[in-house]
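> A structural model of the following input is requested.
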Amino acid sequence: MKVAAIQMVSGISLDANLSEALRLLRQAAQCGAELAVLPEYFCFMGHQDTDKLLLAEQPGLGTVQDFLSDAARDLKLWVVGGTLPMATEDPQHAANASLSYDSKGKKVSRYDKIHLFRYDNGREAYDEAAVLKAGDTPTTFDMQDRSGQLWRVGQSVCYDLRFAELYRVLAADVLLVPAAFTYTTGQAHWEVLLRARAIENQAFVIASAQGGTHENGRRTWGHSMVIDPWGEVLALQSAGPGVVLADIDIERLHQVRQQLPALQHRQL
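Down below sits the predicted model:
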């Protein structure tokens, strides 16, 4: 199955971001991808964190959800909508939600980011909990590709990557990591963490990132990539918008798990 990790440099215009996302999704579909994963905050990166509250959508109702459903249906492509802000019962906090749609445009899952990023090195500071409400439910969905092969797909978002126990619970064939890693933390930890999650779970990883300098001045690390269950990077793009394509093979996954049955050897 051919998959695509979509890399973007999203800005402050919702319409411009959706237009760019559609361009990249079309490119992925034209190249034969069956599953495309957009990055975290693909639809909007505002001047300040509270800006996203203005765009928070109700379940089943909203411009971004309509966009994802229409794109998946029109392109006959499974689409994972990175993240978008979804309304909660508290108007001061939104959920950072990753929504998945099948190739007919039907929503098949919603995952709310569980681990909220906080970082302060004296020069740059972030605290997602100021405007986001954490999720509490590990989420997977089953995807049947065009050959009839069934894949178990596990969802995560950005900072979740640092919490290995989440991926053990997912027990998936394919792990998704839409992200907007900062340049500082990404340069230090992004690839090594992604490869570790692939190796220890003997699973494919599709990591779709924001990658560049944004209108709000934030700089993200990029380096969207697809990794195989042995930890090999199959495809990568360092910076700027683009489509990272790779073929993932269920037989390769079975081979790795059979030759080194580490998942069967777990004691804890």
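> use CA for all of it now, contacts and neighbours both
Noted.
> can you tell me how far the nearest residue to Glu57 once chain neighbours are set aside sits from Ala16?
Nearest residue to Glu57 in three dimensions, chain neighbours excluded: Met86, at 4.7 Å (Cα to Cα, 6 or more residues apart in numbering). Plainly put, Met86 is 20 Å away from Ala16 if you go by Cα to Cα, to the nearest Å.
> Looking at these two, which is more packed in?
Neighbours per residue, other Cα atoms under 10 Å: of Met86 and Ala16, the larger number sits with Met86, 23 against 14.
> Wasn't the more buried one part of a strand?
Yes - if the criterion is DSSP: H, G, I helix; E, B strand; the rest coil, then Met86 is within a strand.
> Was I right to think Leu84 contacts Ser98?
Yes - the pair Leu84 and Ser98 qualifies as a contact (Cα atoms under 8 Å) at a distance of 6.6 Å.
> Determine the set of other helices and strands touching the strand of greatest length in the chain.
What stands out as the longest strand in the chain, according to DSSP state E, is strand 94-101. Applying 3 or more Cα pairs under 8 Å, 6 or more residues apart in numbering; DSSP states H and E, we find strand 94-101 packed against helix 63-75, strand 78-80, strand 84-87, strand 107-112, strand 132-133.
> Nearest to Leu35, out of these?
strand 78-80 (4.6 Å; Cα to Cα).
> what's the closest one in contact with?
For strand 78-80, contacts defined as Cα atoms under 8 Å, 6 or more residues apart in numbering pick out 34-38, 68, 71-72, 98-103.
> Please provide the structure for the following sequence as well, for comparison with the first:
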Amino acid sequence: MAASSFTAALVQMRSGRKIEANIEAAAALIDEAAKAGAHYVQTPEMTSLIDRDRAAVMAAVQPEEDDVALTVLRDRAKRHKIWLHLGSLAIKVSDDRIANRAFVISPDGEIAARYDKIHMFDVDLPNGESWRESATYRPGEIAVTTDLPWGKLGLAICYDLRFPALHRALAEAGAEILTMPAAFTRQTGEAHWHVLLRARAIETGSFVLAAAQGGTHEDGRETFGHSLVVDPWGRVLAEGGSEPGLVMAEIDLSLVAQARAQIPVLENGRRFAVARGETPAYLKVAT
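Next up, the predicted model:
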């Protein structure tokens, strides 16, 4: 295998209200991915807990140093000598706030990178569902990249997918792989999941790896699933369905350089101001 190539595995889950059961489910799929030869394994957003009951969530979550899922899954990374990307865990950061935090774990079990989800999903949906992530979660403020042996990884989570400026910034910072662990709702996923992931890949010339939650959860929410691997030309290389399981693909990062050479949007992009109703001075014709 070339130095720029590796095997990626996406863990698709249906996390519920019991942290221990979710850890067990994630660990079993991580074990399966490692056995199948994965070098990098990504789990979805909210790997260890999905529950719309805010009081129950606040009672269950712990600070990072006490988080059981992080401890157990760091050990899994070390045991299998893999790069393990925990799409996100709910981490208590104050008495009334949680961080939606991603962790990249190195093969020695150490935390190589952390990222707190920047964009909060606050919306009222036509089907009557209402989401207010900002009522519980503290948004992140800094975009994060980290180096893997094969290339640079850019971190994002779920709703971040809808903000292309974040992904361009990650690509401009050198990221060749954009990551999008998610718990997309079924309704929005059916409409937008594929097109947005493919768009982020195409507009940055990057691979996109997106492990997802899928199905009907204990708390009643429905998530879309369809974990995806997308190449820099926007082609879907691998896709999951709605059930828990693994999605695996070979990632050849030489395709990033090829795509960016053919359509050099990162080099050709320009900064510009916005004229508010007036003709810019340089366009005015002297009379």
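> mind checking what the residue nearest to Glu57 of structure 1 lines up with in structure 2?
Following TM-score structural alignment, the counterpart assigned to Met86 of structure 1 within structure 2 is Ile91.
> and what of Leu166 of structure 1?
Leu166 of structure 1 maps onto Leu166 in structure 2 when the alignment is built from TM-score structural alignment.
> wait, its match sits on Val144?
No - if you go by Cα under 8 Å, Leu166 of structure 2 and Val144 don't touch, sitting 9.9 Å apart.
> where's the residue nearest to Glu57 of structure 1 relative to Ala72 of structure 1, distance?
20 Å.
> so what corresponds to Ser100 of structure 1 in structure 2?
Following TM-score structural alignment, the counterpart assigned to Ser100 of structure 1 within structure 2 is Val104.
> Next up, the contacts around its match.
Applying Cα under 8 Å, 6+ apart, the residues near Val104 of structure 2 are Trp83, Leu84, His85, Leu86, Ile111, Ala112, Ala113, Arg114.
> Go ahead and report the secondary structure state at the closest residue to Glu232 of structure 1 other than its chain neighbours.
Ranked by Cα to Cα, 6+ apart and with sequence neighbours excluded, the top spatial neighbour of Glu232 of structure 1 is Arg195, at 7.5 Å. Under the three-state scheme (three-state DSSP), Arg195 of structure 1 adopts helix.
> Identify the residue of structure 2 aligned to Arg195 of structure 1.
When structure 2 is aligned by TM-score structural alignment, Arg195 of structure 1 is paired with Arg198.
> Also Ala129 of structure 1?
Correspondence of Ala129 of structure 1 to structure 2, assessed by TM-score structural alignment: Ser134.
> The closest residue to the match of Ser100 of structure 1 other than its chain neighbours and Tyr137 of structure 2, how far apart?
Closest residue to Val104 of structure 2 apart from its sequence neighbours, by Cα to Cα, 6+ apart: His85 at 4.4 Å. Separation of His85 of structure 2 from Tyr137 of structure 2 (Cα to Cα): 20 Å.
> Compare the two (neighbour count), which wins?
Using other Cα under 10 Å as the criterion, His85 of structure 2 and Tyr137 rank with His85 on top: 28 against 22.
> middle-most residue in structure 1, spatially?
Nearest to the mean C-alpha position of structure 1, counting by Cα atoms, centre = their mean, stands Pro178 at 2.0 Å.
> where's the alignment partner in structure 2 of that one relative to Glu267 of structure 2, distance?
In structure 2, the residue matched to Pro178 of structure 1 (TM-score structural alignment) is Pro181. Per Cα to Cα, Pro181 of structure 2 is found 28 Å from Glu267 of structure 2.
> again, but for Ala25 of structure 2
For Ala25 of structure 2, the distance to Glu267 of structure 2 equals 43 Å [Cα to Cα].
> Compare those two (neighbour count), which wins?
Between Ala25 of structure 2 and Glu267, Ala25 has the larger neighbour count (other Cα under 10 Å), namely 19 against 10.
> Spatially nearest residue to that one, not counting backbone neighbours?
Leaving aside its sequence neighbours, Ala25 of structure 2 sits nearest to Met13 (Cα to Cα, 6+ apart; 7.7 Å).
> For Leu25 of structure 1, see how far away the aligned partner of that neighbour in structure 1 is.
Taking TM-score structural alignment for the superposition, Met13 of structure 2 sits opposite Met8 in structure 1. Met8 of structure 1 sits 11 Å away from Leu25 of structure 1, taking Cα to Cα as the criterion.
> Of the two, which one has the most company?
Ranked by neighbour count (other Cα under 10 Å), Met8 of structure 1 and Leu25 place Met8 first, with 31 against 27.
> pretty sure the more buried one is touching Gln210, no?
Yes - if you go by Cα under 8 Å, Met8 of structure 1 and Gln210 touch, sitting 5.0 Å apart.
> contacting residues for Leu228 of structure 2?
Contacts of Leu228 of structure 2 (Cα under 8 Å, 6+ apart): Leu10, Val208, Leu209, Ala210, Ala211, Val236, Leu237, Ala238, Glu239, Gly240, Val247.
> quick one: which of those is nearest Trp193 of structure 2?
Nearest to Trp193 of structure 2 out of the contacts of Leu228 of structure 2 is Ala210 (Cα to Cα; 10.0 Å).
> neighbours around that closest one, how many?
If you count neighbours by other Cα under 10 Å, Ala210 of structure 2 ends up with 32.
> do the same with Ala180 of structure 1
When counting by other Cα under 10 Å, one arrives at 29 neighbours for Ala180 of structure 1.
> And it, how close does it get to Glu128 of structure 1?
Distance of Ala180 of structure 1 to Glu128 of structure 1, given as Cα to Cα: 12 Å.
> Thr50 of structure 1 now?
Going from Thr50 of structure 1 to Glu128 of structure 1 by Cα to Cα gives 10 Å.
> Ala196 of structure 1 now?
25 Å.
> cool, and Ala235 of structure 1?
From Ala235 of structure 1 over to Glu128 of structure 1 the distance is 30 Å, taken as Cα to Cα.
> next one: Ala97 of structure 1
For Ala97 of structure 1, the distance to Glu128 of structure 1 - Cα to Cα - is 13 Å.
> what sits against Leu197 of structure 2?
Going by Cα under 8 Å, 6+ apart, Leu197 of structure 2 touches Leu161, Val208, Val230.
> try 10 Å this time
By Cα atoms under 10 Å, 6 or more residues apart in numbering, Leu197 of structure 2 lies in contact with 161-162, 178-180, 207-210, 228-230, 234, 236.
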